[in-house]
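K.L.:
Provided below are the primary sequence and the corresponding predicted coordinates.
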Amino acid sequence: MSERILSFTDERYWDDKIATNAEQFHEADRLDMEAYKLIQDDRSPEAWARFTEAKAKADAKRAAAFQDWVRLKRMMTNEVSD
């Protein structure tokens, strides 16, 4: 099975794609942590507005990473079933 997956282009292809996707998830986590830091010591309406904007960016990044992961899984599954 792994031979079929790795035959897509070269043996590093899937590792590189998955590593790039993992970086997207890590970036989403980083953005999420930064968002929560905004309201850690400041609960003013302005801080909540900044938090809401920052959290939306983190959520969008996570959604994009998840969509990319689903796409990668489909590509890998299609490669194995061919």
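P.N.:
Sure thing, it's come through. Keep in mind that this is a model prediction, so the values were computed, not measured.
K.L.:
from here on, just use CA atoms for contacts and neighbour counts.
P.N.:
Fine.
K.L.:
tell me which strands and helices the helix ranked longest in the chain is in contact with?
P.N.:
Scanning the chain for the helix with the most residues, using DSSP state H, yields helix 45-81. In terms of contacts (3 or more Cα pairs under 8 Å, 6 or more residues apart in numbering; DSSP states H and E), helix 45-81 is packed against helix 2-6, helix 13-38.
K.L.:
stretch 54-61: which residues count as buried?
P.N.:
A54, K55, K57, A58, D59, K61 (16 or more other Cα atoms under 10 Å).
K.L.:
ok, and here's another one to check against it:
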Amino acid sequence: MNEHILKYGFGRSWDEEMANNAAMFREADLLDEAAYKIIETDMDNPEVWARFTEAKALADAKRSAAYQDWMRIKRSMSPSRKR
């Protein structure tokens, strides 16, 4: 099973797909951490909150993309999609 090439994975192996997806989730985590660091120093400044909101939206978008990628991988694993 680990050697199975995913039908919609453009020829990448299961391990490559999972590594790529894990990297996407890790990047989302790092972006989320960076967003919260913005408000650590000055929580009363509206400009700081604006920067936080923008950074948090970027992190959330990356996490959403990672989740969508995971769902694509999961769909490709379903018995009806296998070769």
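P.N.:
Great, that's in hand. Just so it is clear, the model here is predicted, and its values are computed rather than measured.
K.L.:
which of the buried residues of stretch 54-61 of the first structure lies closest to I5 of the first structure?
P.N.:
K61 (27.1 Å; Cα to Cα).
K.L.:
measure the most centrally placed residue in the second structure to P46 of the second structure for me?
P.N.:
Closest residue to the average C-alpha location of the second structure: A66 at 2.8 Å, with Cα atoms, centre = their mean. When Cα to Cα, to the nearest Å is the yardstick, A66 of the second structure and P46 of the second structure sit 30 Å from each other.
K.L.:
with adjacent residues omitted, what lies nearest to W70 of the second structure?
P.N.:
Here the nearest residue to W70 of the second structure in space, its sequence neighbours aside, is N21; by Cα to Cα, 6 or more residues apart in numbering that works out to 6.6 Å.
K.L.:
that neighbour: neighbour count?
P.N.:
Using other Cα atoms under 10 Å as the criterion, N21 of the second structure is surrounded by 19 other residues.
K.L.:
do the one 3 residues further on as well
P.N.:
The number of residues packed around M24 of the second structure, counting by other Cα under 10 Å, is 20.
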